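A.B. asks: Mind looking at a prediction? Sequence and model below.
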Amino acid sequence: MDVSAIDHVNIRIPTDGVEDAVAFYRDALGFEPENLDRFRDGERTIFSFRLNEDAIIHVRPVDTFSPPDGEGFDHFAIVVDEPIEAVRERLDDAGIEIERDGNPLGATGRAPAVYVRDPFGFLIEIKTSEPAE
């Protein structure tokens, strides 16, 4: 198998959490929703947020949602093409608390990162594309 990238991540949220997802992923982080109108019209069971041309987050609202409990899920990581200070400023402007900072090793090497939680308890690592000094 010759993998080129991760295509998407699927998360489940509570059925009443759609507007919270839009406020967090679109309004605060800047990811454009896809198929949200089709979801709201009952044509689809999921909607998505576009991270870039090659990656999306699928969101499936469910009646039986259970937030991550730290046993089976730790976090997912995204890489952004902006300095960590710009990321911090955007999060601060959006009122999103940074849980911790890091310089984690990942597929692209070590780089500065911050960790935030979405409204449903999912931990997200936002890592810069700039290598750590």
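C.D. replies: That came in fine, so what should we check first?
A.B. asks: For the rest of this, base every contact and every neighbour count on C-alpha atoms.
C.D. replies: Fine.
A.B. asks: Run through the neighbouring helices and strands of the helix or strand hosting Pro61.
C.D. replies: Following DSSP states H and E, the helix or strand that holds Pro61 is strand 55-62. Packing contacts for strand 55-62, counted by 3 or more CA pairs under 8 Å, 6 or more residues apart in numbering; DSSP states H and E, involve strand 8-14, strand 47-52.
A.B. asks: Can you check my assumption that Ile78 lies in a strand?
C.D. replies: Yes. Assessed with DSSP: H, G, I helix; E, B strand; the rest coil, Ile78 lies in a strand.
A.B. asks: Correct me if wrong: it contacts Ile126.
C.D. replies: Yes. With contact defined as CA atoms under 8 Å, Ile78 reaches Ile126; the gap is 5.2 Å.
A.B. asks: This protein: helices as residue ranges?
C.D. replies: 18-21, 36-40, 84-93 (DSSP state H).
A.B. asks: adding another structure so you can compare the two:
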Amino acid sequence: MTDHTTRLDHVVLWVRDPIAAAHFYEQAVGLEPVRLTDYSVGEAPFPSVRVNEETILDLMPLATAERMTMLPGAAESSGHPVNHVCLSLPAGDFDALRDRLEERSVPVSDLAHDSFGARGLARRSFYFRDPDGNIFEARHYD
């Protein structure tokens, strides 16, 4: 039987310094860098970080915005109109993420409870920004 489930493959984030961004996502958020070495030596146009086995975040250099010609106005879209990206984690990983962010003095919002999402009501959630101003929500359902 063919799998017809739609899945999220990747989200592209505009970043000033893709290498610094990859290090932030690896060290503060706990995501594995992908193609970082290839990007560092000029063999890949951007690095990524792996969210899970099916989803990555592409860390697109902001300097390439002017070359985004696939859609009219794409260059001006950098950072807009996406409000935030939400990461869903198990409770232990959620707590570890919040601890890593606080250890690195990354501002985090107060905890919210029972916010609605793709899997119903999340037990807890909070928001944080990456160094480029992209907003993330972290949540857990268990």
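C.D. replies: Cool, the structure landed. Every value quoted in this text rests on a predicted model; they were computed, and no experiment measured them.
A.B. asks: Contacts made by stretch 112-121 of structure 1 with the rest, please.
C.D. replies: With CA atoms under 8 Å, 6 or more residues apart in numbering as the test, stretch 112-121 of structure 1 has contacts from 13-14, 20-21, 24, 67-68, 84, 88, 96-104, 123-128, 130-132.
A.B. asks: Next, format the helices and strands packed on strand 55-62 of structure 1 as JSON lines and append mean neighbour count and distance to Val62 of structure 1.
C.D. replies: Shown next, in JSON lines, are those (neighbours: other CA atoms under 10 Å; distance: least, CA to CA, whole Å):
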{"stretch": "strand 8-14", "mean neighbour count": "16", "distance to Val62 of structure 1": "5"}
{"stretch": "strand 47-52", "mean neighbour count": "19", "distance to Val62 of structure 1": "12"}
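A.B. asks: Using a markdown table, lay out the ones you listed together with distance to Asp41 of structure 1.
C.D. replies: A markdown table is the format used below for those (distance: least, CA to CA, whole Å):
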| stretch | distance to Asp41 of structure 1 |
| --- | --- |
| strand 8-14 | 18 |
| strand 47-52 | 11 |
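A.B. asks: between these, which one is nearest to Arg110 of structure 1?
C.D. replies: strand 47-52 (20.8 Å; CA to CA).
A.B. asks: on that earlier part again, can I get the helices of structure 1 in TSV including mean neighbour count?
C.D. replies: Below are the helices of structure 1 laid out as TSV (neighbours: other CA atoms under 10 Å):
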stretch	mean neighbour count
helix 18-21	16
helix 36-40	15
helix 84-93	14
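A.B. asks: would TSV of the ones you listed with distance to Gly72 of structure 1 be doable?
C.D. replies: Below are the helices of structure 1 laid out as TSV (distance: least, CA to CA, whole Å):
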stretch	distance to Gly72 of structure 1
helix 18-21	21
helix 36-40	28
helix 84-93	26
